[in-house]
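Asks: What follows is a predicted structure for the sequence shown.
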Amino acid sequence: MRTDGPDLRHHGDAEVRDDGSALTDLAVNVRSDTPPAWLREVISGSLDGLAAYPDGRAARAAVAARHGLPVERVLLTAGAAEAFVLLARALKVRRPVVVHPQFTEPEAALRDAGHSVGRVLLREEDGFRLDPAAVPEDADLVVVGNPTNPTSVLHPAGTVAALARAGRTLVVDEAFMDAVPGEREALAGRTDVPGLVVLRSLTKTWGLAGLRIGYVLAAPETVAELEQAQPLWPVSTPALAAAEACVSPRPARA
């Protein structure tokens, strides 16, 4: 474990546990209280199937349909955090770079996997705007959030896509993109950006942080590589039911 810098594994919700329970948690941007009633019903209904091993086919197909992609481009994960770990362990990269400010999870996963990680620091005086030229040309894996937490900056899709290069994996963390009206500037569903890997989380907007569900959108060969690094049945039956419900078309509900 690294001790020469900030604890990248320290998560904001740790401050409100136990003796900190009277504090107001502004560090974790997840829908407060519980998931909406209709979603709780879906999750509860899935408990009748717990005797069987999870079957992710329906949820995977629903995610694919949501983004207009073939199922071969979708990988379901136990939250976006698992996706960061899979990318760090499964892909063969020499010079990964993380664009900050950003979640600490991707850099922590890369360092835990033995990588030396470069950082590109966006500046407050520039409005934390992304300049593709600031990323080293020889970086073969680049991680950037859009919109970015904690700055809330939404980078133009064209600016993010400009980071793509032959031989480079471009990881775009879109965990909060479903909070953007019309999901403008999203790259999810794009197949024309070389090396693109988009991560999505279903735990933020829907108040499901304790359930652990997210997904990866990427080229089929990348999905296959990541899938080989996963354990069998990585996503639980209740999480799969929630995923299918959250991405499927339905009337607006509270």
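Replies: Cool, got the structure. Numbering: from 1, shown residues only.
Asks: C-alpha only now, for contacts and for neighbours.
Replies: Will do.
Asks: what's the burial count for E227?
Replies: Around E227 there are 19 other residues, counting by other Cα atoms under 10 Å.
Asks: hang on, V97 in a strand?
Replies: Yes: the assignment for V97 (DSSP: H, G, I helix; E, B strand; the rest coil) places it in a strand.
Asks: Now do the contacts for it.
Replies: With Cα atoms under 8 Å, 6 or more residues apart in numbering as the criterion, the residues that contact V97 are V117, G118, R119, V120, V135, A139, D140, L141, V142, V143.
Asks: ok, structure two:
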Amino acid sequence: MHTITVGCTAMAGVLQSDDEGYDTSPLRYHGDVDAMPGLLDFAVNVQGSAPPPWLRDRLAATLDGLARYPSAAHDAAARAAVARRHARSPDEVLVLAGSAEGFALLPALRPRRPVVVHPGFTEPEAALRGAGLDVTRVHTDEATGHRLDPGAVPGDADLVVIGNPTNPTGVLHPAAAIRALARPGRVLVVDEAFADALPGEPESLAGECALPGLLVLRSLTKTWALAGLRAGYALGAPDLIARLAAPRPQWPVGTIALEAVLACSEPAAVAEAERAAHALIAARAAQAAALAAVVGVTVLPGQAPYLLLRLPDGHGARVRGELRAAGIAVRRGDTFPGLGPDHLRVAVRPPEQVARLVDALSTALSPVLHEIEVPA
């Protein structure tokens, strides 16, 4: 692992470079840009095309109340449901308009030396740099399976952001390694947007109450197909939650999103998510095997509901273009710090869709097969 400090610059434009030579606008590039209408979507990590019927009915039932402002009582009920789900107290919960809102609020903590572990979700760095802060990047390495080395994080960092499992690598870091990053005077932000997609939520710190400075962010987007609603929550000590929430406007989360957080935190929903996680992990294993059988495709180790692929050197952009021409959207990898144009991220999808991806990849890579050494 290695560290680099990146200065703050504007993030407008397309693949614009700052004075340090770093692309800045890609920090705000996400899979929805790749997943244009009409394409088979492997770019966005949302499971399913719509929420389950019971959840749709539950949310629809709130529509008749939309003439009223979101109520404090509704927010309290949502916080109480989340608190029961993670064995915490309601004052340790902040309901968010998506976990991305939690990252947007990080500058309110007034860090002096923020660190973001990469490759990882880029919104935290975008928010911090957008507030005029210099951000130190700590890079994990493919040679070590992108495993976290807590010792690589500078000792004077007063805010550290890491995903677990990490997006886009899919690596699940041991909880002990994450805990090793905590220390007095430091806020440790753990992005657990995909934690409920793994059976039993291994290595999660969502229920950790005693770790100083811990802030865990959760999303409902992926498991419940609610990307368009924006619903999630933060977990942390009451004083930390209060600091994070200080700049928010009145009524920051709408009525439907409050109901979604409440509904998806109830025991029946948690049990349903657990069943879905078991099915998802089996589908992931089958998809990884199918993709690994394509000559020229390297499937990197991971456990999340997406796979990071590496293609032959210099062919990533061309292959991505050919996949798009074949009607398939994948997530480009070169907008993630630490990855390059030959990396692709693909979501876990049903077998018939995976078969289309495998066929399209095989076709796109066939011109370079003679350049690739196939083990005997």
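Replies: Received the coordinates, thanks. This one's a predicted model, so the numbers in the text were calculated from it and none came from an experiment.
Asks: just to revisit the earlier point, of the contacts of V97 of the first structure, which is the nearest to A52 of the first structure?
Replies: Comparing those against A52 of the first structure with Cα to Cα places V143 closest, at 36.4 Å.
Asks: For the aligned residue in the first structure for L133 of the second structure, give its distance to V172 of the first structure.
Replies: When the first structure is aligned by TM-score structural alignment, the residue opposite L133 of the second structure is H115. Distance, H115 of the first structure to V172 of the first structure, by Cα to Cα, to the nearest Å: 19 Å.
Asks: Looking at the two, which one has more neighbours?
Replies: Using other Cα under 10 Å, the more surrounded residue of H115 of the first structure and V172 is V172, with 25 against 17.
Asks: What residue in the second structure is paired with the more buried one?
Replies: Using TM-score structural alignment to pair residues, one finds that V172 of the first structure aligns to V190 in the second structure.
Asks: so that match sits in a helix?
Replies: No: when three-state DSSP is applied, V190 of the second structure is found to be strand, with no helix at that position.
Asks: Validate this expectation: V197 of the first structure resides in a strand.
Replies: Yes: when classified by three-state DSSP, V197 of the first structure is found to be part of a strand.
Asks: What is the burial count for it?
Replies: 24.
Asks: Tell me if I'm right that it and R168 touch.
Replies: No: checked against Cα atoms under 8 Å, the pair V197 of the first structure and R168 is beyond contact range at 10.5 Å.
Asks: what helices or strands is the biggest helix by length in the second structure leaning on?
Replies: Using DSSP state H, we find that the single longest helix of the second structure is helix 267-292. Packing partners of helix 267-292 of the second structure (3 or more Cα pairs under 8 Å, 6 or more residues apart in numbering; DSSP states H and E): strand 298-299, strand 306-310, helix 351-365.
Asks: at 7 Å what do you get?
Replies: strand 298-299 (3 or more Cα pairs under 7 Å, 6 or more residues apart in numbering; DSSP states H and E).
Asks: Residue range in the first structure corresponding to the strand it packs on, please.
Replies: With TM-score structural alignment as the criterion, strand 298-299 of the second structure doesn't align anywhere.
Asks: what residue of the second structure takes the place of E225 of the first structure?
Replies: Alignment note (TM-score structural alignment): E225 of the first structure maps to R243 of the second structure.
Asks: Just give the number of residues close to that match.
Replies: Applying the criterion other Cα under 10 Å, we find 14 residues in the vicinity of R243 of the second structure.
Asks: Not counting sequence-adjacent ones, nearest residue to the counterpart of L47 of the first structure in the second structure?
Replies: In the second structure, the residue paired with L47 of the first structure is L63, using TM-score structural alignment. Leaving aside its chain neighbours, L63 of the second structure sits nearest to I256 (7.7 Å; criterion: Cα to Cα, 6 or more residues apart in numbering).
Asks: likewise A162 of the first structure?
Replies: Nearest residue to A162 of the first structure, sequence neighbours excluded (Cα to Cα, 6+ apart): P132, at 6.5 Å.
Asks: What residue in the second structure is paired with that neighbour?
Replies: Across the alignment, which pairs residues by TM-score structural alignment, P132 of the first structure is matched by P150 of the second structure.
Asks: tell me the contacts of that match?
Replies: The contact partners of P150 of the second structure, by Cα atoms under 7 Å, 6 or more residues apart in numbering, come to A177, A180, L181.
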